[in-house]
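Peer 1: predicted coordinates and the sequence they were generated for:
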Amino acid sequence: MTSWFTYLGLDYGWAWFIATIIDILVIALPLMLAVAMIIYADRKIWAAMALRRGPNVVGPLGLLQSFADGLKVFLQETIIPSAANKGLFLIAPIITFTVALIVWAVVPFQAGVVLANINVGLLYVLAASSLGVYGIIIAGWASNSKYPFYSALRAAAQMVSYEVSIGFVLISVVLWAGSFNLSTIVEAQRGYAWGWINGNFINPLLFPMAVVFFISSLAETQRAPFDLTEAESELVAGYQTEYSSMSFALYWLGEYANVILMCALNAVLFWGGYLPPLNVGWMYAVPGIIWLFAKILFFFFLFSWVKATVPRYRYDQLMRLGWKIFLPLSLIFVFVVSGYLMWMRVGIPS
């Protein structure tokens, strides 16, 4: 691609800049389409579990329903409460939506196919994903309404609580793989199909942490049964109560983009990422990106399944699970994994 830019008379700096922009669009545009389709899939899964039809009118099989909803909110009037802080009120959904996109820069779609293959990719994921709560906190504060403000406080406490246990879970993964680079973490799972199965052997060190990470992902994305920030029984619509039109749509898109991201991280960190599910020759002929997308869809089905079947937790139950169960459990497994790796390296003294 650089040779084409050189042929057009552009120097290396401009060629690199334009090539990077193209790479970003190649990731961002399909992701936006995937968000629209995943919303449709979410509604169809809920409908099937409730013995309903779901979207089936707009477009063939209802496939255009998400686009119709997007057009509807686009044509609505943007209403800003008179007592709101207008600057913060408008910037909050932009923060949420942007943060949901920038984390994809370090996700490996296939061997060697990643926008930014940095050595501290996992730390980048933690840092960028932690910024998402600011969009919710700012929205609750800027709305100047008590229900969004209560929701923002809940979101802050909830994300802090579960990010602590997620941090210890990721320490276990880093110890096992010996790197913060996501591509290296995937390659470290080669030979362990989906990260924890090797033939008939089940690795007990990573599988419990995979379960903890999956449940914590539900809490991080405010999905049921942890959707206390949008508890309509006590908080109306939560932090987005005062939002309308495209401001509301950005929260809508950001939420589902975060869900897809968490599904991708579950696949990459514990289930082999772009690697095939079994060490079978013909499976390696399938492009790795297909396996990654298949695993993302599987985890998204689990997300929808949980939302359709599990009742919402009380807030004290949410905090108890995060601080009294997941935090000690993840901390214990840090010692277990590090002790096992040391034992494997040094051996049992005679």
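Peer 2: It's in. This is a predicted model, so every value here is computed, not measured.
Peer 1: rest of the way, CA atoms for contacts and neighbours
Peer 2: Will do.
Peer 1: which residues of the stretch 51-200 of the chain fall in strands?
Peer 2: 197-198 (DSSP state E, counting those that start in this stretch).
Peer 1: residue 36 against residue 68, yeah?
Peer 2: No - using CA atoms under 8 Å, residue 36 makes no contact with residue 68, being 10.2 Å away.
Peer 1: who's more crowded, those two?
Peer 2: For residue 36 and residue 68, the more surrounded residue by other CA atoms under 10 Å is residue 36, and the numbers stand at 21 against 13.
Peer 1: any idea which helix or strand carries the more buried one?
Peer 2: helix 12-49 (DSSP states H and E).
Peer 1: could you pull out the buried residues of that helix?
Peer 2: Going by neighbour count (16 or more other CA atoms under 10 Å), the buried part of helix 12-49 is 15, 24, 27-28, 31-32, 35-46.
Peer 1: ok, stretch 324-337 next?
Peer 2: The neighbour-count criterion (16+ other CA under 10 Å) identifies 326-327, 329-331, 333-334, 337 as the buried residues of stretch 324-337.
Peer 1: remind me what the helix holding residue 36 packs against, helices and strands.
Peer 2: On a contact count with 3 or more CA pairs under 8 Å, 6 or more residues apart in numbering; DSSP states H and E, helix 12-49 meets helix 2-7, helix 65-75, helix 245-270, helix 288-309.
Peer 1: make it 7 Å
Peer 2: Packing partners of helix 12-49 (3 or more CA pairs under 7 Å, 6 or more residues apart in numbering; DSSP states H and E): helix 65-75, helix 245-270, helix 288-309.
Peer 1: tell me how far the first one lies from the chain's centre.
Peer 2: Averaging C-alpha coordinates over helix 65-75 and over its chain gives two centres that are 24 Å apart (CA atoms, centre = their mean, to the nearest Å).
Peer 1: same question for the second one.
Peer 2: Between the mean C-alpha point of helix 245-270 and the mean C-alpha point of its chain there is a distance of 5 Å (CA atoms, centre = their mean).
Peer 1: and that helix, what does it pack onto?
Peer 2: helix 12-49, helix 65-75, helix 86-102, helix 182-188, helix 207-220, helix 288-309.
Peer 1: list the buried ones in that helix?
Peer 2: Within helix 245-270, the residues scored as buried using 16+ other CA under 10 Å are 245-270.
Peer 1: give the burial count for residue 185, as a bare number.
Peer 2: For residue 185, the neighbour count with other CA under 10 Å is 23.
Peer 1: put this next to the first one:
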Amino acid sequence: MSVELFGLSLNPWADAAIRLQIIVGFMTVVVMGLIYAERKVLARFHQRIGPQRTGPKGTLQSVADAVKLVGKEDLRPAAADPWTFELAPYFVFIPIFLGFVIVPWVQGWNVRILELGILYFVAISSISIVGWLMAGWGSDNRYAIIGALRAAAQGISYELPLVLALLSAAMIAGSFQLDRIVEFQDTVPILVWQPLGFFIFFVAALAELNRTPFDIPVGESEIVGGPFVEYSGIRWSMFFLAEYAGMLIMAFVGSSVFLGGYAWPFGEELGLPFQILISAAKGGLFIFLIFWVRASVPRLRIDQLMGYSWKVLLPFSFLQIMINGLVLVYDLPHVILLVTGVALLGALFWVTDGIARRPLQPRRKLARVLAVQESEG
């Protein structure tokens, strides 16, 4: 049995090895570019210059950081569980790259076309939670364990709104296959019919990626560095690479599902170079929004973070699913989706603003005082 790759006839094992090396190499270069871009964007927001010393305009700063990390000693705490500690980075690193299988970069450029592509993406992305728990437990460090438990609670809480937001878009497109969802949007992007779903997906994606303001699992001011506080060298860089690779996957999945991917606004028959530019521009816009949020929004409290998912995003997600079902079952005009989506999005913003401005409730303050008194007594 042989497989065609770049015009060459290869056996399946050689084909898989070559494709794996291409994905890892491509992602390493792209992630290094994302790190540099984030530093420059945040510097602009903060009225700073950013990296400028290493290479032209600081473009080699990420390369210098990578060389430094690879050269550092790979340490393991004496009390750590050796197998759990050493395997944890792979449970975070590998699922991220498996997610690239279903991303429709341009027409016909899928690594693999899956009929249940969205479900595959959700299932694969949830495996990284196991890696975070393994890293925290295997480190035998109190801060690492607290960070791992925070990451697990946050990931499970925001996985549901993320799934429902993607499901709402799949209902409109009539398919779970990402390339068909993109082709459905050759004239109008799903964002027009699902503004609420897009916002819920964006917020849930921030939480799944542990990005600001949902970065309590790695809060340096509270728990030093979270589950990978004891990691160094190449193992720490695997966590770091997985974070930015996950950001790239979320950006391209979000742009494919809600922004039309390579198809909108010029149609799916556009030439390959233009499809690449359109797809990259939409993914870049999504990533820029993530950078913008990091520069603008402070970290949430743990009660705000958990309550926002279960009390706000989840009910609004179910409401969006119900409205989509009514429109599809009774064949109502799609403009109803736009009107109700904008109205619900306004209501969600109003609720979000109220939660952000609300202080801790007095009974919680009293409970903390009583807990302190009990521990001192």
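Peer 2: Alright, I've got the coordinates. Predicted model, so just to flag it, every value in this text is computed and none were measured.
Peer 1: overlay the chains and give the TM-score.
Peer 2: Here the TM-score for the pair of chains, by TM-score structural alignment, normalised by the length of the first structure, is 0.89; 331 aligned residues with a CA RMSD of 2.1 Å.
Peer 1: so which of the helices and strands packed on helix 12-49 of the first structure gets nearest residue 146 of the first structure?
Peer 2: Across these, residue 146 of the first structure has its closest neighbour in helix 245-270 (18.2 Å, CA to CA).
Peer 1: okay, that closest one sits on what stretch of the second structure?
Peer 2: Mapped onto the second structure using TM-score structural alignment, helix 245-270 of the first structure covers residues 233-258.
Peer 1: mean per-residue distance, that stretch versus the first structure.
Peer 2: Average distance, stretch 233-258 of the second structure versus aligned residues of the first structure after superposition (mean CA distance after the TM-score superposition for the first structure): 0.8 Å.
Peer 1: who touches stretch 308-327 of the second structure?
Peer 2: Outside stretch 308-327 of the second structure, the residues that touch it by CA atoms under 7 Å, 6 or more residues apart in numbering are 157-158, 161, 164-165, 168, 200.
Peer 1: what about the residues you listed, which are in helices?
Peer 2: 157-158, 161, 164-165, 168, 200 (DSSP state H).
Peer 1: out of those, which comes closest to residue 330 of the second structure?
Peer 2: Of all those, residue 330 of the second structure sits closest to residue 168, with 16.4 Å by CA to CA.
Peer 1: so who does the closest residue to residue 225 of the second structure other than its chain neighbours touch?
Peer 2: Excluding its sequence neighbours, the residue lying closest to residue 225 of the second structure (CA to CA, 6 or more residues apart in numbering) is residue 218, at 4.7 Å. For residue 218 of the second structure, the contact set (CA under 7 Å, 6+ apart) comprises 147, 225-226.
Peer 1: can you say which of the helices and strands packed on helix 12-49 of the first structure is nearest to residue 105 of the first structure?
Peer 2: Evaluated over those, closeness to residue 105 of the first structure peaks at helix 245-270, with 11.0 Å, by CA to CA.
Peer 1: OK, contacts around residue 219 of the first structure?
Peer 2: Residues near residue 219 of the first structure by CA under 7 Å, 6+ apart: 162, 226.
Peer 1: what's the match for residue 297 of the first structure in the second structure?
Peer 2: Aligned counterpart of residue 297 of the first structure in the second structure: residue 284 (TM-score structural alignment).
Peer 1: and for residue 126 of the first structure?
Peer 2: Using TM-score structural alignment as the criterion, residue 126 of the first structure maps onto residue 122 of the second structure.
Peer 1: need the counterpart of residue 208 of the second structure in the first structure.
Peer 2: Alignment note (TM-score structural alignment): residue 208 of the second structure maps to residue 220 of the first structure.
Peer 1: hmm, its match is touching residue 157, no?
Peer 2: No - using CA atoms under 7 Å as the test, residue 220 of the first structure is too far from residue 157 to be in contact (10.8 Å).
Peer 1: which one's more surrounded, the two?
Peer 2: Per other CA under 10 Å, whichever of residue 220 of the first structure and residue 157 has more neighbours is residue 220, with 27 against 12.
Peer 1: for the more buried one, which non-adjacent residue is spatially closest?
Peer 2: residue 159 (5.7 Å).
Peer 1: and that neighbour? What does it align with in the second structure?
Peer 2: In the second structure, residue 159 of the first structure lands on residue 155 (TM-score structural alignment).
Peer 1: I'd say its match and residue 208 touch.
Peer 2: Yes - contact criterion CA under 7 Å: residue 155 of the second structure and residue 208 qualify, at 5.5 Å.
Peer 1: hang on, the earlier thing: give the contact list for the match of residue 159 of the first structure.
Peer 2: 129, 207-208.
Peer 1: tell me how far the equivalent of residue 31 of the second structure over in the first structure lies from residue 250 of the first structure.
Peer 2: Aligned by TM-score structural alignment, residue 31 of the second structure pairs with residue 35 of the first structure. Distance, residue 35 of the first structure to residue 250 of the first structure, by CA to CA, to the nearest Å: 12 Å.
Peer 1: now residue 241 of the first structure
Peer 2: 14 Å.
Peer 1: then residue 264 of the first structure?
Peer 2: With the distance defined as CA to CA, residue 264 of the first structure ends up 21 Å from residue 250 of the first structure.
Peer 1: now do residue 100 of the first structure
Peer 2: Taken as CA to CA, the span from residue 100 of the first structure to residue 250 of the first structure is 10 Å.
Peer 1: with residue 319 of the first structure instead?
Peer 2: 28 Å.
Peer 1: cool, and residue 305 of the first structure?
Peer 2: 24 Å.
Peer 1: please apply the same query to residue 59 of the first structure.
Peer 2: According to CA to CA, residue 59 of the first structure and residue 250 of the first structure sit 23 Å apart.
Peer 1: fine, thanks again, bye for now.
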